[in-house]
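Visitor: Have a look at this prediction, sequence included:
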Amino acid sequence: MTHDVFNQAPPYAGHDVSADPALVEGLRRESADWAIGELRGLGTLAGSPRAQEWGRLANDHPPVLRTHDPYGHRVDEVEFHPAWHELMAVAVGHGLHAAPWAAARPGAHVARAAKFYVWSQVEAGHGCPISMTYASVAALRHSPTLSAEWEPLLTSRSYEFGLRPASAKRGVLAGMAMTEKQGGSDVRANTTTAEPRADGTYALTGHKWFNSAPMCDVFLVLAQAPRGLSCFLLPRVLPDGTRNAMRLMRLKDKLGNRSNASAEVEYEGAVAHLVGEEGRGVRTIIEMVNMTRLDCVIGSAAGMRLGVTRAVHHATHRTAFGHPLIDQPLMRNVLADLTLESEAATALMIRLAGATDKAIRGDSTESALRRIALATAKYWICKRAPGHAAESLECLGGNGYVEDSQMPRLFRESPLNGIWEGSGNVAALDLLRSIAKEPANLDAYFTEVEQAKGADLHLDTAVRQVKDSFTDPSTLEYRARQVAERLALVLQASLLVRFSPPAVADAFCAARLGPERNMAYGGLPSGVDIESIIERVLTVKSTTG
C-alpha cells in the first residue's frame, strides 16, 4: 500500500463564506442587518463545490478575442467559458452591481458591499465589470437625461450577455476607459479627441491602453473635447443595431485577474454622448473612480479573509512533528496575526461602505469622512494584501504553491487592487489633496477615531502622533506614504477598539501601534489571547472537513 492518502487537509468546500463575525457585526452596525438572510444564502452558494468549480474553470479558460468573423467582417467580440457566465448571473441576480442605486432602503450600499466581499472569495476577476457597473451610476448622474435612460438597465438584476442594442436587453453592464499609452495616471495627457456632431453626439478618435471589461454594453471614456478633457458615454452597439466604431486590438496577458478581459482599443469616430460638462471630465469620472476604489478595498479585504480561512483550515487538519499545526505556538502566532489583519480590513471596509451609503443620502459629515478614509484605505489595505496572501500561502507549505490549492490564484490577484484606480503613490497623494482642499475632512477623521479615546494607551499615543505628522507641511508629500499608513492603522484600531472583542482590539493595538511592532506576520507580543482571535476564523466550518 504505497498510495494511501493521509495527513492531508480535506477539500475546503461545503461551508458558508458569510460566517464571518466581523462582517455580520458590521452589517448590524451599519443598518444593513435586514440583508443577513440573503447574505447567508449567497455565502452558502459561495462555499459550495459547484461555485468553487466555476471559479476554477473561469480562470483555467480565460477569455478569447474574436476580431473578425469567418468572412472578414469586423465583430470585436470576447468569448467566455460558461463558468464565467454562471458567476456573472449570480452576481447580477444578487444585486452586486448597480442595484443599490435603485433601493431607497438605508444600508443598501452596505449590504451590496458585504455580498461583493463574500462572492469575490469565489473568483475575483468577474468582479471588475460588476464593480464598474456599480460605479458608473455615480458619474452618469451628472447628466440626468442619460441617467434616466441608462439607470433602469444598469440596476436591473437580469444578466444578458451579447452585443445587442440596449433597448433590446433587460439589463446592461458598464466598463471604463481612461488610461492611454503615454499618460498612465496622468489622464490630462490623453490624446483621444472628441469632435462635436450636428446631432449633439460626439465622434471619438484615438486609443486606450487599458479598457476594462471590453465585453460590456457601455463605457465611460475620457477624451479631449473643444473645451478640454471631458467624460463620455460610449455604447458598444448603436440604437439601429450597428456596432460602434470601437475596435478591440488585443486582450492583455495579465499576471492575475485571468478570467476577466482587459483590452487595448482604438476609436475610429465612435459615437459617444457627453456626460457632465465639457472640460470637467476628471471631476465627472472621479465619481465613478471613488466607487470603484471602495471596491478595491472590499476586494483586498475579501482576499485576506479567503487567505486566512484557507490557512486555518489547512492547519486544523495537518499534523507535523506529532501535533496538529494549529496547536503549535509559532503557527498559532502567524494565524492569529493574519486574522488580525483580515478583521481590521473588514471592519474598515464596512465602515467605508456605511459612510458611502450615508453620504449618498446626503450626510455631509459622513461624506467628509468618506473622502479622507477612502484614499487612506485604498492605499493601506490594498498595499497589505500581497504580503498577507504570501504568508497565507506559506501556511500551506508546498501545497500552497500548487494551483490546485487556489492559493497561487489568490497571490497573483493580490497586487491588482493596489494598481487599479490609482497606485500607491496616487492614493497617498490624493489623501493629502483631500486634506488641503477640504480641511474639514481631517476634522471628520479625528472626530471618528477619537470616539475610542481613553480605551487603549497605544491608540491614544498614535492619535497624537498622527496630529503631529501634519506640523511640517513642507515635507508632507515626501512622507505621504507614512502619513497614509499611520492614518489607516489608527482608524482600524479605533474601529476594533469600539466594535471588536477585546482580544482582537488589544492585540491589534499592541502589534500595530505599540513599541514591539513587528514587520513580519507571526510577531505578536506575549500575552495576546491567541485562542480567542483564531476562533474568529474557526466559525467557518467545512462539511467536508
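Guide: Okay, I see it. Residues are numbered from 1 along each chain as shown.
Visitor: rest of the way, CA atoms for contacts and neighbours
Guide: OK.
Visitor: which SS class is residue 230?
Guide: strand (DSSP: H, G, I helix; E, B strand; the rest coil).
Visitor: wait, doesn't it sit right on residue 202?
Guide: No. Applying CA atoms under 8 Å as the test, residue 230 and residue 202 come out as separate, 11.0 Å apart.
Visitor: Run a quick neighbour tally on residue 240.
Guide: 9 (other CA atoms under 10 Å).
Visitor: Relative to the whole chain's centre, how far out is the top strand by length along the chain?
Guide: For the chain, the strand reaching the highest residue count under DSSP state E is reported as strand 262-275. Relative to the mean C-alpha coordinate of its chain, strand 262-275 is positioned 25 Å out (CA atoms, centre = their mean, to the nearest Å).
Visitor: if we can go back for a sec, neighbour-wise, which of residue 230 and residue 202 wins?
Guide: residue 230 (26 against 22).
Visitor: wait, what's in contact with that one?
Guide: Applying CA atoms under 8 Å, 6 or more residues apart in numbering to residue 230 gives the contacts 222, 223, 224, 274, 275, 276, 277, 278, 279, 280, 281, 282.
Visitor: Find residues that contact each of residue 230 and residue 202.
Guide: Listed as contacting both residue 230 and residue 202 by CA under 8 Å, 6+ apart are residue 274.
Visitor: how about the strands in this structure?
Guide: 64-68, 74-79, 174-177, 193-196, 202-212, 218-225, 228-235, 246-251, 262-275, 319-320, 323-324.
Visitor: okay if I get these as CSV plus distance to residue 114?
Guide: Listed next are the strands of the chain as CSV, based on distance: least, CA to CA, whole Å:
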stretch, distance to residue 114
strand 64-68, 31
strand 74-79, 29
strand 174-177, 21
strand 193-196, 39
strand 202-212, 23
strand 218-225, 26
strand 228-235, 29
strand 246-251, 31
strand 262-275, 26
strand 319-320, 34
strand 323-324, 33
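Visitor: Minimum distance to residue 374: which of the ones you listed has it?
Guide: strand 174-177 (20.1 Å; CA to CA).
Visitor: ok, back up a step: what helices or strands is the longest strand of the chain leaning on?
Guide: strand 202-212, strand 228-235, strand 246-251 (3 or more CA pairs under 8 Å, 6 or more residues apart in numbering; DSSP states H and E).
Visitor: and here's the other structure:
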Amino acid sequence: MTDSMPRSTLTTHEVVNQPPVRGDVDLWSTDIALREAMEREGGQVAAITDYARKMGSQEMREAGMEANRHSPELVLFDQGGRRLDEVHYHPAWHRMMETSQAAGYASVAWQGNPGGHVTHAAMVYLASQTEPGHCCPLTMTYAAVPALAANPVLSELWRPRLTANHYDPSLRPIEQKTSATLGMAMTEKQGGSDLRSNTTRAEAEGDAYRLFGHKWFCSAPMSDGFLTLAQAPGGLTCFLVPRWLEDERNAIHIQRLKDKLGNRSNASSEIEYHGALAWRLGDEGAGVRTIIEMVHHTRLDTALAPAGLMRGALSTAHHWISHRSTFNRTLIDQPLMQAVLGDLTLDVEGALALGLRVARSFDGTSDEDRAFARIGVALAKFLGNKRCPIVTYEAMEMLGGMGYIEETGMPLYYREAPLNGIWEGSGNVICLDILRTLAKEPLAAEVLRQELLAAQGSDRRYDAALSTHIERWPKLPGESEARWFAERTALLLTASVLIRAGVAAVSDAFVTTRIANERGHVIGALGDGISSQLLDRI
C-alpha cells in the first residue's frame, strides 16, 4: 500500500495556510551550533550522525508521542494475588530505549575513546528533542558507572552490562542478562535534599545487608538495580540493591507511581524495602561521598537536557512560522517575529555551548579538569534550567492556539521544561553548592577565574561586565545573593565560551543582550539589526 497525500479540499472549505507535516529531520545537518560545538570540544562525530538522523525521523517523533500518550502501568499482583511489583511500558517506550542504548547513550563515555563525555552529552541534547522521558533511566545508568568503582567486585559484575550497546528489558538476575540499567532511590518524605536525615536502615547479613524503609522518589523502578542510601551501624551508607535475585524477586515493594506534570513516558515511584538484599558501595558512613559521584554525572545531563528541550521547541516554532502567513506576509519575514526567534536562539546556543564545554572537562584527567567539571556543571545546570521554561513558552506562543495542542509536540516540551531544574538539586541547592565549592576548593575558584579571563580583550563590554562582577563580589556573597551571583557568573561563563568560539553574530548578540544589559527584560527586545544575523542558525 502506498502513502497518499491527505485530502485538503473538504466539504465546507479548502485547507490552506497550514504548515506541512515536518517529516524526517536530520538533527545533525540542520544544527549548525551542534556541529560547531562538537568539533570545538572534541566529540565523536561518527558516533552522533546516525543517531541524530534516527532521533529526528518522523517515525521516532511519533513513537515519542505514543510513549507519552500511554503512561506506564503499575502491576502489583498477578491473578493469584502473588506480588509482581512490575511496571509495564508501551512498546514505543521500548523502541526509544532500544535506539538510544544501541547508539551508546549510556556507554560511549566509558569506552575509553577521546571525547566520550562530550559525545554522551550531545546524545542527551538530541534525545531530549524527541522523547525526554526515556533519558532518565539511561542517564542514571551512565552516571552509576563511576560510583561502582567503590566496590570492585560489584563493578566487575555490573559495569560490562551497564556499558553494553544494546537493550535487554528481560526480568532476570544480573548474571543472566546481557545489558542492564541502574536507577537511584535516595530521597525520603521527611528529608528531601537533606539526605542525612534518611531513616531507612541497613542490617548486616554476612557480606550483604538487608534494607528496611521507604523511599519517596524512585525513578525508573523497572531498572535492574538501584543505588540507595540507608543508615548502617557506621552511619549513612550507599548500597546497590538488585531488582532480581537468583531465585526470587528482591523485597522491593512499589507503593504507587507518581502522577507527574510531565515526563509521562517514564515511571517514577514510591517504594518500600522489606528486608531487600543489598550490597555495600564504599565504607559505612561514606554514603553521601560515594553516591555524589553519580549525582555529579547526572547533573551533566540535567544541564544538557534543557538545551535539547529549548532546541526542540525552537525548531518546531521555526517550521511553523516558515510556512504560515498573516497579513500577506509569511510569519518568519515579520521583523517582530524575527526578533523573538533570534532572541530564543541565543538561549539555545548559549546552553549548548556551555554544556559541551563542561562535558569536555569530564573527559579531562587533570586536577584542573576535575575542578572545572564540579563548578562548571552546577553553573550550566542552574542557568539552562532557569531559561528553559521561558524559552519553551515563548516558542509555544509563536504557534498561537495550536501551540497548546498536543499533536504539535509543544505541550510535551513545556511540561518537561521545569523538570531538570528540580532533579539532582533544585535552584537553591545548586546555588549553595556553587558557593560551597568555591569556598572549599581553591582550585575550582581559580579555574573558573581563568575561564572568565580567557575571553578578555575581545569585547570591551564583556571586559567591563567582568570587572563589575569582580568588584561587586570581591569575596563570595551571602546566601541571600546566591542566585544573583550564580546567574551572573553563569552568564559571563557562557559569554566567555561563545566569544572564544569565534562566531561573532552569536557572541556579539549574547553580550549585548545578556551581559551589557542594553535591552528590555522580555523575549524579543533585541533591537534592530541583531536578529537577522541569527535566524540562519536555526
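Guide: Happy to help now that I have it. What you see is a predicted model, and the numbers here were worked out from it, not measured in a lab.
Visitor: rewinding a little: nearest to residue 419 of structure 1, of the strands of structure 1?
Guide: strand 202-212 (12.4 Å).
Visitor: what's the offset of the closest one from the middle of its chain?
Guide: The answer for strand 202-212 of structure 1 is 24 Å, by CA atoms, centre = their mean.
Visitor: Equivalent analysis for stretch 312-329 of structure 1, please.
Guide: Centre to centre, stretch against its chain (CA atoms, centre = their mean), the figure for stretch 312-329 of structure 1 is 32 Å.
Visitor: which residues in structure 1 does stretch 256-272 of structure 2 align to?
Guide: Stretch 256-272 of structure 2 corresponds to residues 250-266 in structure 1, going by TM-score structural alignment.
Visitor: So what touches the longest strand of structure 1?
Guide: 139-140, 142-143, 146, 200-214, 230-235, 244-252, 281, 284.
Visitor: what's the neighbour count on residue 482 of structure 1?
Guide: So residue 482 of structure 1, with other CA under 10 Å, has 15 neighbours.
Visitor: sorry, that was for residue 29 of structure 1
Guide: Neighbour tally, residue 29 of structure 1, other CA under 10 Å: 14.
Visitor: Residue in structure 2 paired with it?
Guide: That one, residue 29 of structure 1, aligns with residue 40 by TM-score structural alignment.
Visitor: which residues does its match contact?
Guide: residue 501.
Visitor: measure it to residue 49 of structure 2 for me?
Guide: 16 Å (CA to CA, to the nearest Å).
Visitor: re the thing from before, what angle sits between the longest strand of structure 1 and strand 228-235?
Guide: 110 degrees (axes from the mean of the first three to the mean of the last three CA atoms, to 10 degrees).
Visitor: Would you confirm that residue 347 of structure 1 contacts residue 22?
Guide: Yes. Assessed by CA under 8 Å, residue 347 of structure 1 is found in contact with residue 22 at 6.4 Å.
Visitor: what does stretch 336-356 of structure 2 correspond to over in structure 1?
Guide: So stretch 336-356 of structure 2 sits over residues 330-350 in structure 1, by TM-score structural alignment.
Visitor: my read: residue 65 of structure 1 touches residue 79, true?
Guide: Yes. The pair residue 65 of structure 1 and residue 79 qualifies as a contact (CA under 8 Å) at a distance of 6.4 Å.
Visitor: higher neighbour count, the two?
Guide: Applying other CA under 10 Å to residue 65 of structure 1 and residue 79 shows that residue 65 carries more neighbours, namely 19 against 14.
Visitor: Can you give me the neighbour number for the nearest residue to that one once chain neighbours are set aside?
Guide: Closest residue to residue 65 of structure 1 apart from its sequence neighbours, by CA to CA, 6 or more residues apart in numbering: residue 78 at 4.6 Å. Residue 78 of structure 1 has 18 neighbours, counted by other CA under 10 Å.
Visitor: Show me what residue 78 of structure 1 aligns to in structure 2.
Guide: Under TM-score structural alignment, residue 78 of structure 1 pairs with residue 87 in structure 2.
Visitor: mind listing what residue 151 of structure 1 touches?
Guide: Applying CA under 8 Å, 6+ apart, the residues contacting residue 151 of structure 1 are residue 137.
Visitor: which bit of structure 2 covers stretch 87-96 of structure 1?
Guide: Going by TM-score structural alignment: stretch 87-96 of structure 1 matches residues 96-105.
Visitor: Quick one: distance of the matching stretch to the chain centre.
Guide: 16 Å.
Visitor: what about the strands of structure 1, which gets the closest to residue 289 of structure 1?
Guide: Closest among the strands of structure 1, using CA to CA: strand 174-177, at 9.5 Å.
Visitor: Now the closest one on structure 2. Mean distance?
Guide: Mean deviation of strand 174-177 of structure 1 relative to structure 2 after superposition (mean CA distance after the TM-score superposition for structure 1): 0.2 Å.
Visitor: which bit of structure 2 covers that strand?
Guide: Counting by TM-score structural alignment, strand 174-177 of structure 1 corresponds to residues 182-185.
Visitor: what sits up against that stretch?
Guide: 137-138, 140-141, 144, 162, 215, 217-221, 223-229.
Visitor: swap in stretch 365-374 of structure 2?
Guide: 296, 358-359, 361-364, 437, 441, 443-444, 447-448.
Visitor: swap the cut-off to 10 Å and go again
Guide: For stretch 365-374 of structure 2, the external contacting residues (CA atoms under 10 Å, 6 or more residues apart in numbering) are 296-297, 299-300, 357-364, 376, 378-379, 433-434, 437-438, 441-448, 451.
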